[in-house]
Each structure stands twice: as structure tokens, then as C-alpha cells.
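Asks: I'll drop the sequence and a predicted model, then ask my questions.
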Amino acid sequence: MKIAVAGSTGLIGSQVVAIAEQQDHEVVGLARETGFDLLAPEGLTKALEDVEAVIDVTQGPAIDESQATSFFRSVATNLGDAATGAGVRRTVVLSIVGVDKSPDYGYYVAKVAHEEATRSAAPGAVVLRATQFHEFAGQMLEWNREQDVTRIIDVPIQPVASREVAALLVELATSEDARDTDLAGPQQENLVDLVRRLVERRGEQITVQAVDAPPSMAGGSMLPGPDAEIRGPRWEDWVATGEAR
């Protein structure tokens, strides 16, 4: 099968490409690094010629609600119009568990807009909502660090291995009966605790301070529901393998 991956050079996109190629699929990478600006529709229909499925794992350039919403709507519309014109049969978009339960967090509102724009414009739209990746603790540590202090929102999460997310995206893209799916890892954790454990493992002298999160997230909106698919290792097992480096 010929598959196009929008956002093909990022954390998830690069793994999607690798998994798809291991399964002998032909992959078209759509990213700035491969010569494509997804905010500009020119050339996308031609790039999607003979493509049967599009996987959209693009990330917004900012967490600001307005900027992120504009980005996601433009990308979804451009991809959707091009895919329709090229005769693509399936579009799989990666989203986040809980986006519809967090109206008090702008980036999640933008991701809802991403889902809606994909459903509106893209052929055969399927949404995969995943919980935070195992890499999230390390990302939050760095994003919120000021010298030897990092401030982390105090929220419950149920992280999942990013490779499991990538593998399921390929499954949904190649399946005849794919449907919207929620995905999570096997164990609930606290984000502040994960960051502290990561700092301890690394032997770094960093103080981890808990800060208030948006009420919806503090109340558990980032956790999966009872119908979510559970895959992959626990965070503790994943970090013990050295993958966190």
C-alpha cells in the first residue's frame, strides 16, 4: 500500500514511517524537511497520487489556542482537499485523549478543531486519540525548566509508549474496518511524580515543583475511558530499558 505521512519527521511520524516501511508499504513523507509546506495546498494533490491512506500526525507550532486552531484547520483542510482530489480512501489523524473534556485548555480546544476539520474535509476520516507518550515527562521537565527548578502541572495521566501509537496508526490506515479509537498505556501515574523519578534516575540536581493545572485536567480529563485500548509497557519498564535517553 502507498501511505502518506503528514508530519513524517517528528517523534511519531518518524516511527510511523519506519513501521510502514518494515511492512513493505511505500511511504510518502510530507514535512518541511521533505519539501512540503502543509499550510500551502500547492503540490499536495500530485504528491498524493496513487496514495491509499494519509496519516496526519502534524503538531501545532504553538500552544496558543488561536494560533494552533488556525494551523490545524488549515492543515486538515489542505490535506483533506488534496486527498479527495487524489482519490485517497482513508485518512487517520492523531489526537489526544480528553480533548473534548478540556474546554479550559486552549491547545486541546485546537485539537478538537483539528478533528472536526479532518472529518469535514478528508475522505474516510478516522481519529486515534492517545494519552501522553512516555517521553512526555522528559519533555515537560525541559520545557518548564528554569535553571535548577522545573514547574510541572499536577495531573493524573496514563502514558503510552510512542511506538505503540505509531503502530496503531499504521494498523488503522491499512485496515478495511478501522474506526475511531482511544489508546492508553497500562498504568495510571502522576505527572509530577514521573518527572521526579526521572530526575532521580538521571542523577540531576533539579527541584520539581508541582503547580496547579487547568481544573479539567486536575480532575482527570487526560485519563482514558473504560473502552480505551491498552497497549505497551508501563512507564517504569520503558524508562528502565534506556529508551528515555
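Replies: Great, that's in hand.
Asks: hey, let's count contacts and neighbours off CA atoms from now on
Replies: OK.
Asks: show residues contacting stretch 171-184.
Replies: If you take C-alpha atoms under 8 Å, 6 or more residues apart in numbering as the criterion, stretch 171-184 is touched by 1, 53-55, 90-92, 97, 126-131, 158-160, 165, 224, 227-231.
Asks: buried residues in it?
Replies: Leu172, Ala173, Thr174, Ala178, Thr181, Asp182, Leu183, Ala184 (16 or more other C-alpha atoms under 10 Å).
Asks: now do the fourth one against Trp143, distance only.
Replies: Counting by C-alpha to C-alpha, to the nearest Å, the gap between Ala178 and Trp143 amounts to 35 Å.
Asks: same check on the last one?
Replies: Distance of Ala184 to Trp143, given as C-alpha to C-alpha: 23 Å.
Asks: now do the third one
Replies: With distances taken as C-alpha to C-alpha, Thr174 is found 35 Å from Trp143.
Asks: ok, now the second one?
Replies: Ala173 sits 32 Å away from Trp143 when distances are taken as C-alpha to C-alpha.
Asks: contacting residues around the residue lying farthest from the centre of the chain?
Replies: The centre of the chain is farthest from one residue, Gln205, which by C-alpha atoms, centre = their mean lies 30.3 Å away. Neighbour list for Gln205: Asp148, Val199 [criterion: C-alpha under 8 Å, 6+ apart].
Asks: let's bring in a second model and compare:
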Amino acid sequence: MKIVVIGGTGLIGSKLVAKLREHGHEAVAAAPSTGVNTLTGKGLAEVLAGAQVVVDVSNSPSFEPAAVMEFFQTSTRNLLAAEAAAKVGHHVALSVVGTARMPENGYFRAKIAQEDLIEKSGIPFSLVHSTQFFEFVRGIADATTDGDTVRIGPVLFQPIAGEEVAQAVGRVAVGAPLNGRTEIAGPERFRMDEFFRDALAAWGDPRTVVTDSQARYYGSVPGERTLVPDDGAALGRIRYRDWLGQSAAT
């Protein structure tokens, strides 16, 4: 099966391409560095020729609200039009758990717009909603840092290893279209402030984590369950401390 992975050279995309190839699929990594640009449409017709499935795990280079909306709307429109011309039978997109619960957040609002375009395209589709990746935890801490203080809300938090995100997306890609969404998350659920307090200690990071119910998460204040999945989500097996230890070892 030919599967084109948009964003195939990135964190999740590179893992996904490798896993699909291990299982005998013709997985093609599509990104600006490989001559495919979804914002301009360059290279799309060529790379999609003969493809049965397209998986979009690309991300906006900017999280500024107008820029991220422009990225997801423009790239998704171009990609869906090229898929229709190539008669692609399954469009898979990676999205975020909780988008509908925090629509005032610019990034989440852009992902909602992306999903709306996919659902109305007429192309059979599957949406994979994931919680935050372990690989982004340090970036979240940095984004909420004020001097030597990290301000985090006491909301629920259930991050997942990028390796298991790629596995889940791969399973969906080779299956029948869901024409709906599925959720994935890590095996452990925490209070976000407690998680980061323990994480910084494990990193040997001297910053102090302060519990702040009004702390913003990339511009918005999340609710109690904004960042965690509903019942029935597929859960990974890798625990954060195990992942951190393995990452340090490698």
C-alpha cells in the first residue's frame, strides 16, 4: 500500500514512515525538504500519484493565531484538492484532544477549522486526537515560565510518548476509514502542576512550579478535563519516567 505522510520528516512523521516501511508498506515522506509544499501545492500531484492513503501529521511553523489558521486552512484545502484529483481513498489527520473544549485557543481553533474541511471534503477520513507528547513537555514548561517560576494549573494531564502516537496513527492509516475520530493518550493521568513539579525535579531543573488556577496554556486557561480524553480512548503503555530514563540513556 502506498501511504504518503505529509510532515513525514518531523517528530511523528519520521517515526510513522519507519514503522509503515517495517510492515511492508510504501511509505513516502512528504515535506518541503523533499520537494512537497502543501502551502503552495508544489509537488502534491506527483507525490500523490498512486497513493491509497494520505496521513497529515504536519504542523504550523508559527503558533500565532492568524498564522496557524492560515497554515491549516490553506495546506488542508490544497491537500484535499490534490487527493480528490488523485482519487485517494483515505485521509488521516493527527489532531489534539480537547480542541472543542477550548475553542478560544488560537491553535485549537485552527485545528477545528482543519477538521471541518476534512469532514466536508467527501473523502473517507479518520481523525486521531492525541494528548500532548512527552517530547513537548520541556517546551510547555518553558512557555509557562516567568523568571524562575513555572506557573501551571491543577488541571488533568495525560501525556503520551511520540513513539506510541506514531503506532496509533499507523494502525488507523492501514485500516478502514473511521469517518470520525478516535482518541489516544498516555497510560497515566496526573494533575498538571504535580506532573511538572515531579518532572522538573527529575530533570534537575531549579525552577519552582507554582500552582495557579489561572495559568495559561499557550494563551488560554484550560478547564479541568480540557487536555484529557473521554472514556474509551486508546492508552499507551510507556510511562513518562521510563521514557525519560530511556531518553537519557540513548
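Replies: Ah, there it is. The structure presented is a predicted model; accordingly, all values stated were derived computationally and were not measured.
Asks: among the contacts of stretch 171-184 of the first structure, name the buried ones.
Replies: 53-55, 90-92, 97, 126-131, 158-160, 165, 224, 228, 230.
Asks: so which of these are in strands?
Replies: Ala53, Val54, Ile55, Arg90, Thr91, Val92, Val126, Val127, Leu128, Arg129, Ala130, Ile230 (DSSP state E).
Asks: out of these, which comes closest to Ala47 of the first structure?
Replies: Val54 (11.2 Å; C-alpha to C-alpha).
Asks: what does stretch 51-59 of the first structure contact?
Replies: By C-alpha under 8 Å, 6+ apart, stretch 51-59 of the first structure touches 1-8, 12-13, 83, 86-94, 169-170, 173-174.
Asks: in strands only, show me these.
Replies: Per DSSP E, the contacts of stretch 51-59 of the first structure map to strands at Lys2, Ile3, Ala4, Val5, Ala6, Arg90, Thr91, Val92, Val93, Leu94.
Asks: relative to Asp148 of the first structure, which of the buried residues of stretch 171-184 of the first structure is nearest.
Replies: Nearest member of those to Asp148 of the first structure, counting by C-alpha to C-alpha, is Ala184, at 31.4 Å.
Asks: can you pick the most crowded of the ones in strands among the contacts of stretch 51-59 of the first structure?
Replies: Neighbour tally across those (other C-alpha atoms under 10 Å): the maximum, 30 neighbours, falls on Val92.
Asks: show the contacting residues for it.
Replies: Val92 of the first structure neighbours (C-alpha under 8 Å, 6+ apart): Ala53, Val54, Ile55, Asp56, Ala125, Val126, Val127, Leu128, Leu169, Leu172, Ala173.
Asks: please apply the same query to Glu46 of the second structure.
Replies: Glu46 of the second structure touches nothing, counting by C-alpha under 8 Å, 6+ apart.
Asks: residue range for the helix or strand where it lies in the first structure?
Replies: Element membership of Glu46 of the second structure [criterion: DSSP states H and E] is helix 44-48. Helix 44-48 of the second structure corresponds to residues 44-48 in the first structure, going by TM-score structural alignment.
Asks: buried residues, the helix holding Glu46 of the second structure. List them.
Replies: In terms of neighbour count (16+ other C-alpha under 10 Å), helix 44-48 of the second structure has its buried residues at Leu44, Ala45, Val47, Leu48.
Asks: how about Ala40 of the first structure: what's its closest non-neighbour residue?
Replies: Asn78 (7.3 Å; C-alpha to C-alpha, 6 or more residues apart in numbering).
Asks: so that neighbour sits against Leu38, correct?
Replies: Yes. Assessed by C-alpha atoms under 8 Å, Asn78 of the first structure is found in contact with Leu38 at 6.9 Å.
Asks: longest helix of the second structure?
Replies: helix 65-86 (DSSP state H).
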